[in-house]
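Colleague: generate coordinates for the sequence data below:
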Amino acid sequence: MRKGIMVLAALALAGCGAVEAGRQATTAPTIAPVERPSVTGRLASAVGLRKEQPAMRWGEDNTEWTEAALAALDSEGVTLLSTVPSDVMQFCPGYAAQTRENRKAFWAGLVSAVAHHEGASQGSPRGLLRLSRPQTQEGACGTGEDGAGNLRCAVRIMAREVTRDGAIAGGAEVQGGRSWRGLARSWMPLRSQEKRAEIASWTRRQSYCR
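Modeller: So this is what the prediction gives:
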């Protein structure tokens, strides 16, 4: 009799354990399904990560020129990025305190502003910055039909002339005429006081110079 009672008690306890286990299994938290982003959402994220290009004067249709100028500054214009020209305040008041990226943007913007005054036709690399034959030979440049090549050449010339003279543009009266410094050695718009002032006014207004 006593043995039978013990067997019944054991069965009852086992039943309680099964009920409790079932209760826990029923009330256990479930993992919510992961929502996959929609195609629209993925595209929006990609656009958000795309880097906005700095303002240039050759127009939005010539973004490849902007990319070429910035790339050239990383290779041919490294010395420019570490140089603070004596007259930089005229062109870019915040230059000395700017990041490397903003300094690159300034020099690329300056190139685009000079090209604007040189009358480079929109969308065509021919005549971009109007490099003369001696300049292209001295700068080891390619043909005038290659916009990216013209810009690499221009940056190479800029780096040499600005670091040599310690100035972006300027001149001084000397016996027999006027001696030009910096980029005014190579580009006529920077020899004109009116055009030089207009170029400087444009670069000063850009976000990378504030």
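Colleague: when you work out contacts or count neighbours from here on, use the C-alpha atoms and nothing else.
Modeller: Noted.
Colleague: residue boundaries of the strands in the protein?
Modeller: Counting by DSSP state E, the segments of the chain that form strands are 169-174, 177-182.
Colleague: got JSON lines for those, with distance to residue 71 and mean neighbour count too?
Modeller: Shown next, in JSON lines, are those (distance: least, Cα to Cα, whole Å; neighbours: other Cα atoms under 10 Å):
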{"stretch": "strand 169-174", "distance to residue 71": "23", "mean neighbour count": "14"}
{"stretch": "strand 177-182", "distance to residue 71": "22", "mean neighbour count": "16"}
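Colleague: wait, which of those strands is closest to residue 155?
Modeller: Nearest of the strands of the chain to residue 155, taken as Cα to Cα: strand 177-182 at 12.4 Å.
Colleague: quick one on the thing from earlier: export the strands of the chain as a markdown table, with columns for distance to residue 116.
Modeller: Shown next, in a markdown table, are the strands of the chain (distance: least, Cα to Cα, whole Å):
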| stretch | distance to residue 116 |
| --- | --- |
| strand 169-174 | 17 |
| strand 177-182 | 19 |
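Colleague: relative to residue 57, which of those is closest?
Modeller: Here strand 169-174 is closest among those (Cα to Cα), at 18.9 Å.
Colleague: contacts for the closest one, please.
Modeller: Contact with strand 169-174 is made by 87, 178, 179, 180, 181, 182, 183, 184, 185, 190, 191, as judged by Cα atoms under 8 Å, 6 or more residues apart in numbering.
Colleague: sequence B follows; please return its structure for comparison with A:
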Amino acid sequence: MQSDRRIVTTGACIIVLALGAGCARERPAEPAQNPPAVEHATTQVKAVKEPKCSLAWKAHGHTTQSEAKTFANACLTAEDGAVDVRMTPGQVRSKLATLLPPDHALPAMVPADIDTFCPGYAAASPAGRAHFWQELMTAMVSPESGYKTKTSYWEKGQDQYSLGLLQLSYNDKYSYRDASIPGCEFTTEAQVTDPDVNLQCAVKIMTKVVKKANVIGGDQSRLTRGGANYWSTLRMTSDARPPIIAATRSIPVCQQN
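Modeller: Here you go, the predicted model:
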């Protein structure tokens, strides 16, 4: 999957619940149908380390998002033993504090649109800047997955599932293989639902895309630059973006004196 994987999603995320459902892109309503049997997960598998659930659903032929999610839920558990827990914002924030210390590459960056997300960032210490990035990614988890580690979404334009807290895909292991070690080295799709692995990879992706574009949430010339290249929740057109910005601007380090 290319680094602009989110460009193929149909619009920006529009549902924002503090502990709600997964990231909902703008898409037409789909008729409810009976979900397919999980047997499809085994009939199309070529090797144990391939994204078996994505391959199986692709072979089945996508029908509705509801059916795709039902299938993923059963397939990931049956084939790989996915992690299925509902975390709290505090738990996510704690994990990100470990992954994003003051000496991480992100706090050294000053994105062009940082004042939108954190007016006090430029004058902040490395620790304060790290706190901003931790808060930003914690806030993003809410619209992306509702803090549920097993959240899935079928990306029709990519023929694969986005999974976990920050809706990553198995094929990110190829798109971000040049990220510093450890990167996004998934061995199964179920591993993407592991919160530690998912957040670790998400930090790697955020670091790479922000460094490349020097923006977090795109700009008027291109809405899908920086972090918005991967996560539609950060795009200017997303209904999820204002609550994310409100969350980051509320922390002390982001408030100008």
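Colleague: tell me which two of the contacts of strand 169-174 of the first structure sit farthest apart.
Modeller: Spatial extent of these (Cα to Cα) is set by the pair 87 and 178 at 18.2 Å.
Colleague: now the closest residue in space to residue 160 of the second structure that isn't next to it in sequence: how far from residue 148 of the second structure?
Modeller: Leaving aside its chain neighbours, residue 160 of the second structure sits nearest to residue 54 (4.9 Å; criterion: Cα to Cα, 6 or more residues apart in numbering). Separation of residue 54 of the second structure from residue 148 of the second structure (Cα to Cα, to the nearest Å): 19 Å.
Colleague: also residue 127 of the second structure?
Modeller: 28 Å.
Colleague: can you give me every residue that contacts the counterpart of residue 132 of the second structure in the first structure?
Modeller: In the first structure, the residue equivalent to residue 132 of the second structure is residue 106, according to TM-score structural alignment. Contacts for residue 106 of the first structure (Cα under 8 Å, 6+ apart) come out as 92, 203, 208, 209.
Colleague: tell me the one of these nearest residue 72 of the first structure?
Modeller: Nearest member of the contacts of residue 106 of the first structure to residue 72 of the first structure, counting by Cα to Cα, is residue 208, at 18.1 Å.
Colleague: counterpart of the closest one in the second structure?
Modeller: Match for residue 208 of the first structure (TM-score structural alignment): residue 253.
Colleague: circling back: list just the nearest of the contacts of strand 169-174 of the first structure to residue 61 of the first structure.
Modeller: Proximity of these to residue 61 of the first structure (Cα to Cα) peaks at residue 190, which lies at 25.1 Å.
Colleague: quick check: that closest one touching residue 182?
Modeller: No: applying Cα atoms under 8 Å as the test, residue 190 of the first structure and residue 182 come out as separate, 9.3 Å apart.
Colleague: show me the contacts for the counterpart of residue 82 of the first structure in the second structure.
Modeller: Counting by TM-score structural alignment, residue 82 of the first structure lines up with residue 108 in the second structure. Taking Cα under 8 Å, 6+ apart as the criterion, residue 108 of the second structure is in contact with residue 126.
Colleague: how many neighbours does the nearest residue to residue 141 of the first structure once chain neighbours are set aside have?
Modeller: Once flanking residues are discounted, residue 141 of the first structure sits nearest to residue 153: 5.3 Å by Cα to Cα, 6+ apart. Other residues near residue 153 of the first structure number 24, with proximity taken as other Cα atoms under 10 Å.
Colleague: sounds good, over and out.
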